[in-house]
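Student: I'll drop the sequence and a predicted model, then ask my questions.
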Amino acid sequence: MARWTGEWLSGPRPAGAEEPPGWRGERLGLPEQGVGSVAGGGARLVGLLVDLVVASLLTSLFIRPDLQNTAAMQSYNLWSVAVWAIVTVIPVSFFGFTAGMAVTGIRVARLDGAQMVGVPRAIVRAALTFVIIPAAIRNADGRSWLDRVTGTVVIRMR
């Protein structure tokens, strides 16, 4: 049985252990490059940042940010998080990507081949992304903890 750190903290491989993959997503049957290959961390981060900016701008349509008023900014930030959750969960559930993901050319795909990610998986992905650490740590296949928990992978669309 592998150590709990075996996916992200390398050490000497025991005899009979499987070979590391040649590229990210090889064990999943994904191509090395191009459409359908595992998306890189940079594209995922830029997509998240675009989504956060979109959520902030949408929130600004309804609540005026006031940098001098702490209570107003706390309210603004809470509403921004709620808007971010909505603009993340709904599009990922039905289309597999958010506005930020579309900008960077990536999408979420289920490993079982189903077309839609689904609401429960999208909610878990958003909740774990909010915590940040599960989204930041990836294994040799380029899948974060939130991908592994939900049975998904983020792939390139172009």
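Tutor: Right, received. Where do you want to start?
Student: from here on, contacts and neighbour counts on C-alpha atoms
Tutor: OK.
Student: max-length helix in this protein?
Tutor: Secondary structure assigned by DSSP state H gives helix 70-94 as the longest helix of the chain.
Student: and that helix, what does it pack against?
Tutor: For helix 70-94, the elements it packs on are helix 41-60, helix 119-131, judged by 3 or more CA pairs under 8 Å, 6 or more residues apart in numbering; DSSP states H and E.
Student: and whatever helix or strand comes next after that helix, what's buried?
Tutor: Using DSSP states H and E, the next helix or strand after helix 70-94 towards the C-terminus is helix 99-104. Neighbour-count burial for helix 99-104, with 16 or more other CA atoms under 10 Å as criterion, is recorded at 99, 100, 101, 104.
Student: surely the first one meets residue 52?
Tutor: Right, residue 99. No - using CA atoms under 8 Å, residue 99 is not in contact with residue 52, being 10.1 Å away.
Student: hold the first one in mind and look at this next one:
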Amino acid sequence: MDKRQAIGSWLSGPRAAMEEAGADFGHPGEQLGLPQQGPGSIARPGRRLGALAVDWGLCMLIAYGLITDGYGQATGNWALLIFLALSVLTVGTIGSTPGKRLFGLRVIAVDTKTVNPVRALVRSVLLCLAIPALIWDRDGRGLHDRLAGTVEVRI
């Protein structure tokens, strides 16, 4: 094996090295029984980040309008609590936040296809911690989704 080839596979990551060895991972969501494209397929990162930005902006506006001390000092901490409440209430009842609805996304449970409030609470608390959301599996699900048994799909 050429040194450049070994370094290239190391830099590309374990998935690329396994694909070069002939492993077939399929499309994201295949092992969950989800389609490759269209409604019900795994939500792509760009849409998920867009929905998160809309939801965070909405929570910042609510916090600034209702809870600030006049100088905007309390906005960040309260916005996180409002985000948690918004996420638990909306994902636990209708399956999507306002941002997710705007971007055509929905959170579903892997096994039952509906999210109950307990799963929404676990998912939302882990999402607010940020670190679990930054760790993804090969299907593109964050650690917060894996631990809650949920997946974010297109509608």
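Tutor: That came through, no problem. Nothing here was measured: the structure is a model prediction, and the numbers come from that model.
Student: out of the helices and strands packed on helix 70-94 of structure 1, nearest to residue 150 of structure 1?
Tutor: Residue 150 of structure 1 lies closest, by CA to CA, to one member of the helices and strands packed on helix 70-94 of structure 1: helix 119-131, at 5.5 Å.
Student: that closest one corresponds to what range in structure 2?
Tutor: Mapped onto structure 2 using TM-score structural alignment, helix 119-131 of structure 1 covers residues 117-129.
Student: residue in structure 1 matching residue 34 of structure 2?
Tutor: Looks like residue 34 of structure 2 aligns to residue 30 there (TM-score structural alignment).
Student: its match: what's it in contact with?
Tutor: By CA atoms under 8 Å, 6 or more residues apart in numbering, the contact set of residue 30 of structure 1 is 36, 37, 38.
Student: from what I can see the second one touches residue 31, true?
Tutor: When you say that, I think you mean residue 37 of structure 1. Yes - contact criterion CA under 8 Å: residue 37 of structure 1 and residue 31 qualify, at 5.0 Å.
Student: shared neighbours of the two, which are they?
Tutor: Common neighbours of residue 37 of structure 1 and residue 31 (CA under 8 Å, 6+ apart) are residue 25.
Student: and those two? Which one has more around it.
Tutor: Each of residue 37 of structure 1 and residue 31 has its neighbours counted (other CA atoms under 10 Å); residue 37 has more, 23 against 15.
Student: and the more buried one, how far is that from residue 87 of structure 1?
Tutor: As judged by CA to CA, to the nearest Å, residue 37 of structure 1 and residue 87 of structure 1 stand 25 Å apart.
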